[in-house]
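> need coordinates for the following:
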Amino acid sequence: MTTTAASPTTTAPTPAEPARPSSARASSGRSGSTPWIVPLLVLVTGMFMSVLDVSIVNVAIPSMQKDFGVTTDDIQWVSTAYSLALGVIVPVSAWLGERLGLGRAYVLSLVGFGVGSALCGFAWDIDSMIAFRILQAVPGGIIPVVALSMVYRLVPRERIGAAMGLYGLGIVFAPAVGPTLGGYLVEYVDWRLIFFINVPIGVLGAIAAVVWLPMTKGKAGRTFDVLGFLAIATGLFSLLLALSEGQSWGWTSYPVLILLTVGVLALALFVVIELEVDEPLLDVRVFSSGAFTLSLVLIAVLSVGLFGVLFFIPLFLQESQGLGAFDTGLLLLPQALVMGVLMPVAGRIYDRFGPRWPAVVGLSILAIGTWMLRDLSLETSWDELRWLLVFRAVGMGLAMMPIMTGGISAVPPDRVSGASAFNNVTQRTASAMGLAALTAMLSSEQAQQGSDTGAAMHMAPHTPMLEQYMSYSQVQAHSFVTAIDDLMMVTAGLTALGVLLAFRLRSGPAPTSSSGPAVVEA
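Have a look, this model is predicted:
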């Protein structure tokens, strides 16, 4: 067990009583042999709320556009501004957590997220909505980093798999259930409720955090790495902006190419700075752990698979099969429930067998399930699609948390905060990059299909206009579905490569020398 430096007046704990945060000791009588369960559930609540907001807002975009009377390009900035703000704040989250104390940073973030959500609900035009979304993104980016760091300070190493299985409900279950909840609120109530619903959750979560989480003091005196922050903020902002706007600006346009170049150079500069400064913003030396680096690669693969399907399948159902927002959410709900059930199970499997086999089996199921989605057509039944998504969800539920847990467990305890920040940056960036690349492929293939269709129709000038229009619409629908099928094949191939990489993960439970938490705050 690794401990931080204790104060001169602190008595060292005896071997029979591993040191734990004060609130954890106080709760041991209430939680039996697992005093970390209740604090963990408090962290899961905040994590669930922050991640749910990303997917639930996407459902409301069309309604916001109608109410505000703006163009499609304008309304997309509601999501784009949030993503860009996250890219700036996530790297500094680890420093804030250490400077303020993880418990205090978590409480302040929950309150701030609730306030930002309320402001978004009161937005009166597109400009105010974008501004309030940026304010909401600041605490929204801090919550996941601080929460993950706290998990590793509260939970004994030999139980970290089971704990991360519960924690994973916020990462995977929330975005999957978002379309259902968001679809219902948008279709039957009011889109503003998707923001107002965060307010009571944030307040209750903050109260629970004060009661159940350790409110340790932060580390005074640690300087803020300004140069490192400017470098990584510039890099992530440039890359995310290029990926978000590449489709509309053109992937080979000067603005996109300049942003991509600036982003890569800024991130390279960030690495150089972090290796030279005495107190780095994020310790890039965590990448010296091959297990952690491999876990980030696999998390990127899973993020592309998760968010790619969560984005394109609802698009297929609503654009090609005419399903409403709420009905689309209901069709996607079973896969979310399966992932929610399997997350804790996967955590227990990790504790016993390590990350390799749940990752290999889960990624294999995910690859096969995604490959089976390559046969989607306009005639595909909803029941068939529902079961294919459930089958994929089994793989996602088995693989995600063992991979993430195995990677962070390989990092020295004093570097967990930085590792969790890199983990969140990888998830956000990989999902954005994956969606951008897949969307570009979709648009390119549709454009090619449309060009071929136009040429064919030009050869039959005497065809009635109505018949031409109906024929063109039908061909466009088929070309859209064909493009979706091709995207599923690409995603399946990427996931299959992940299966090969997963064989390099550790097999067997993690070695441990004590039953105490991974890190103990003095």
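
> contacts, neighbours, all on C-alpha from now
Noted.

> which stretch of helix or strand covers the residue nearest the centre of the chain?
Centroid check for the chain by C-alpha atoms, centre = their mean gives residue 427 as the closest residue, at 5.1 Å. Residue 427 belongs to helix 416-458 when assigned by DSSP states H and E.

> chain center to that helix: distance?
Centre-to-centre, helix 416-458 and its host chain are 16 Å apart (C-alpha atoms, centre = their mean, to the nearest Å).

> now do stretch 131-143
Here stretch 131-143 is found 15 Å from its chain centre; the criterion is C-alpha atoms, centre = their mean.

> stretch 265-275 now?
With C-alpha atoms, centre = their mean, you get 24 Å for stretch 265-275.

> which parts of it are buried?
Residues 266, 267, 269, 270, 271, 273, 274 are the ones in stretch 265-275 that count as buried (16 or more other C-alpha atoms under 10 Å).

> from what I see, the first one and residue 234 are in contact.
By that I understand residue 266. Yes. With contact defined as C-alpha atoms under 8 Å, residue 266 counts as touching residue 234 (6.4 Å).

> and which of the buried residues of stretch 265-275 is nearest to residue 41?
Nearest to residue 41 out of those is residue 274 (C-alpha to C-alpha; 34.3 Å).

> the closest one: what's it in contact with?
Residues near residue 274 by C-alpha atoms under 8 Å, 6 or more residues apart in numbering: 228, 280, 281, 282, 283, 284.

> could those go into TSV alongside distance to residue 24?
As requested, those are arranged in TSV below (distance: C-alpha to C-alpha, whole Å):
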residue	distance to residue 24
228	35
280	30
281	29
282	28
283	28
284	31
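
> which one of these is nearest to residue 255?
Within the contacts of residue 274, proximity to residue 255 (C-alpha to C-alpha) peaks at residue 228, which comes in at 24.3 Å.

> tally up the residues packed near the closest one, please.
Here the number of neighbours of residue 228 (other C-alpha atoms under 10 Å) works out to 24.

> next one: it from residue 278, what distance?
Per C-alpha to C-alpha, to the nearest Å, residue 228 is found 12 Å from residue 278.

> hmm, back to that, check the spacing between the residue nearest to the centre of the chain and residue 298 real quick.
Applying C-alpha to C-alpha, the value for residue 427 to residue 298 is 10 Å.

> one more sequence to fold, the one below, so I can look at both together:
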Amino acid sequence: MNTTNQVSPSDPFDLSNIKKGPIIIAMIIGAFVSILNETLLSNALPELMREFSVTPTTIQWLTTVYMLVVGVLVPVTALLQQWFTTRQLFLSAMILFLIGTIIAAFAPAFSFLLVGRIIQAFGTGLIIPIMMNTILIIFPPEERGGAMGLIGLVIMFAPAIGPTLSGVIIDTLNWRWLFYIVIPLALISIIVGAKYLKNVSEITRPAVDVLSIILSTIGFGGFVYSFSKSGELGWGNAEVYCTLIIGVASLIWFIIRQLKIKDPILNLRTFKYPMFSITVVLIVIVMMAMFSTMTLLPMFLQGVLLVSAFKSGLIMLPGSVLNGFMAPITGKLFDKYGPRTIIIPGIVLVAVAMWMFIGIDVATTTGYIITIHCMLLVGISLVMMPTQTHGLNQLPKELYAHGTAIFSTLQQVAGAIGTALFISKMSSGQKDYLTQSENPNDPTEIVAALTAGFDSAFTLGFIIVLLAIVVSLFIKRTK
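Predicted coordinates:
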């Protein structure tokens, strides 16, 4: 199943005269506009449910499928970066993203909107690892904390600002403007990239293992699909557990094959480096907490506290702004003080925030919600980029592309699984409450059921983050 192009590896790329500024600017613009779309629809989900007459478990696919496609595509990017130049991949990614955005903006039905999101995700799946790998190549280890902090400003601020921006647009315009405003930004990114972006990668053109690509797609796809459908059908449904079994089996086969073949599409030998493995676990847990909360909180604000989409966005704005400003700061702190001083307090802060979310109800004030949300996003900013930088710093140069691909893959899959898992837990908690209710059609009981569902979901999140605290204790500074 291997296809090989007999081309000798290129000479090592000369980085001595490379201009870092224009490259980073081009990458940041493209990454911001694509990553923003991961959460841009979060406040619009209730409106889209009414527009297209679909259920919560169906509408969640607009978020889940975006992260799923990115997660499925990213493992292949390590291979693509050895076959195509940085410029070719970046421009292809942004053009794909632009096409998907246009389709979504003018979608006449839910199916068209979903297709547009899928095409957008193909673009995003290419951009994230290209950007991370470029940073590792053009910056030495002692400067990567600051550089990754700047990238973190995009990776963290873009999805965090999504709910706020969508709330403002939904209340003042309509949901299609969520895509209209992205079109000119994508065009600017393409123009800047075409003018300034230079290649920084070495083209070696290794063998392409088609079977590995198929196994990766089926594995990650089946795994996330089963979690997504579990909220609607239940774990006892044949469709759910069959796709889970197929996904897990494919992933196991994929892992075994990557360890055996000469040119793996995803070199899992990166996990031989202990600090890399520990940081991967932390990132998976934090991403589950972040994306699930970004999905649940607007639903709670609009469904239980009965605030508008605009006000819901404003409530989430302070945390989003703090999160963005903290990213460069945490990068500099990482360069100066090392990983433990930054990461462990960050994980603890995330756990405290998740614990405070438990028990929120119709009497909870918006000030209290803002406080918890700020704590959560500050904690996440202390964890995300320092953890990734520390993990990637452990790897030799030939594994950079594979390390960034693994991080990006597991982030997206964790986000998709976390969203699906928390939505599933919320739905089951809501159903359990209404089953025991004497008058399940009473509006008061419906709100109480929603509150019970959110309580169940946040309790699960708190338990998961406690595990991350234990893992973070094993982080240490290495040379």
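
> circling back to that earlier point, among the buried residues of stretch 265-275 of structure 1, which pair sits farthest apart?
Largest separation among the buried residues of stretch 265-275 of structure 1 by C-alpha to C-alpha: 266 and 274, giving 12.2 Å.

> let me see the contact set for residue 204 of structure 2.
Here residue 204 of structure 2 is in contact with 7, 8, 9, 10, 82, 83 (C-alpha under 8 Å, 6+ apart).

> mind putting those residues in TSV, neighbour count and distance to residue 318 of structure 2 included?
Converted to TSV, these look like this (neighbours: other C-alpha atoms under 10 Å; distance: C-alpha to C-alpha, whole Å):
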residue	neighbour count	distance to residue 318 of structure 2
7	10	52
8	10	52
9	12	49
10	11	48
82	17	41
83	19	43
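
> need those residues in a markdown table with secondary structure and distance to residue 446 of structure 2, can you?
Output for these, formatted as a markdown table (DSSP: H, G, I helix; E, B strand; the rest coil; distance: C-alpha to C-alpha, whole Å):
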| residue | secondary structure | distance to residue 446 of structure 2 |
| --- | --- | --- |
| 7 | coil | 64 |
| 8 | coil | 66 |
| 9 | coil | 63 |
| 10 | coil | 64 |
| 82 | coil | 54 |
| 83 | coil | 55 |
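
> which residue numbers in structure 2 go with stretch 360-378 of structure 1?
Here stretch 360-378 of structure 1 aligns to structure 2 at residues 344-362, judged by TM-score structural alignment.

> hmm, who's touching the matching stretch?
Stretch 344-362 of structure 2 is contacted from outside by 304-305, 372-373, 375-383, 451, 454-456, 458-459, 461-462, 465-466, 468-469, 472-473, using C-alpha under 8 Å, 6+ apart.

> and residue 394 of structure 1, what pairs with it in structure 2?
Aligning on TM-score structural alignment places residue 394 of structure 1 opposite residue 378 in structure 2.

> compute the number of surrounding residues for its match.
Residues near residue 378 of structure 2, counting by other C-alpha under 10 Å: 25.

> got the buried residues for the strand or helix carrying it?
Using DSSP H and E, the element containing residue 378 of structure 2 is helix 366-393. Residues 366, 369-393 are the ones in helix 366-393 of structure 2 that count as buried (16+ other C-alpha under 10 Å).

> how far does it sit from its chain's centre?
On C-alpha atoms, centre = their mean, the centre of helix 366-393 of structure 2 falls 14 Å from the chain's centre.

> check how far it sits from its aligned residues in structure 1, on average.
When structure 1 is overlaid, helix 366-393 of structure 2 sits 1.3 Å from its aligned residues on average, using mean C-alpha distance after the TM-score superposition for structure 1.

> what's that helix packed up against?
helix 144-172, helix 274-303, helix 309-337, helix 340-357, helix 400-436 (3 or more C-alpha pairs under 8 Å, 6 or more residues apart in numbering; DSSP states H and E).

> quick one: it to helix 309-337, angle?
40 degrees (axes from the mean of the first three to the mean of the last three C-alpha atoms, to 10 degrees).

> next one: residue 260 of structure 1 from residue 447 of structure 1, what distance?
Distance, residue 260 of structure 1 to residue 447 of structure 1, by C-alpha to C-alpha: 25 Å.

> do the same with residue 467 of structure 1
Look at residue 467 of structure 1 and residue 447 of structure 1: by C-alpha to C-alpha, they are 21 Å apart.

> who has more neighbours out of the two?
Remark: of residue 467 of structure 1 and residue 447, residue 447 carries more neighbours, 15 against 10, as counted by other C-alpha under 10 Å.

> structure 2: which residue goes with the more buried one?
Using TM-score structural alignment, the partner of residue 447 of structure 1 in structure 2 is residue 431.

> doesn't residue 447 make contact with that match?
No. Applying C-alpha under 8 Å as the test, residue 431 of structure 2 and residue 447 come out as separate, 12.0 Å apart.

> nice, that's everything, thank you.
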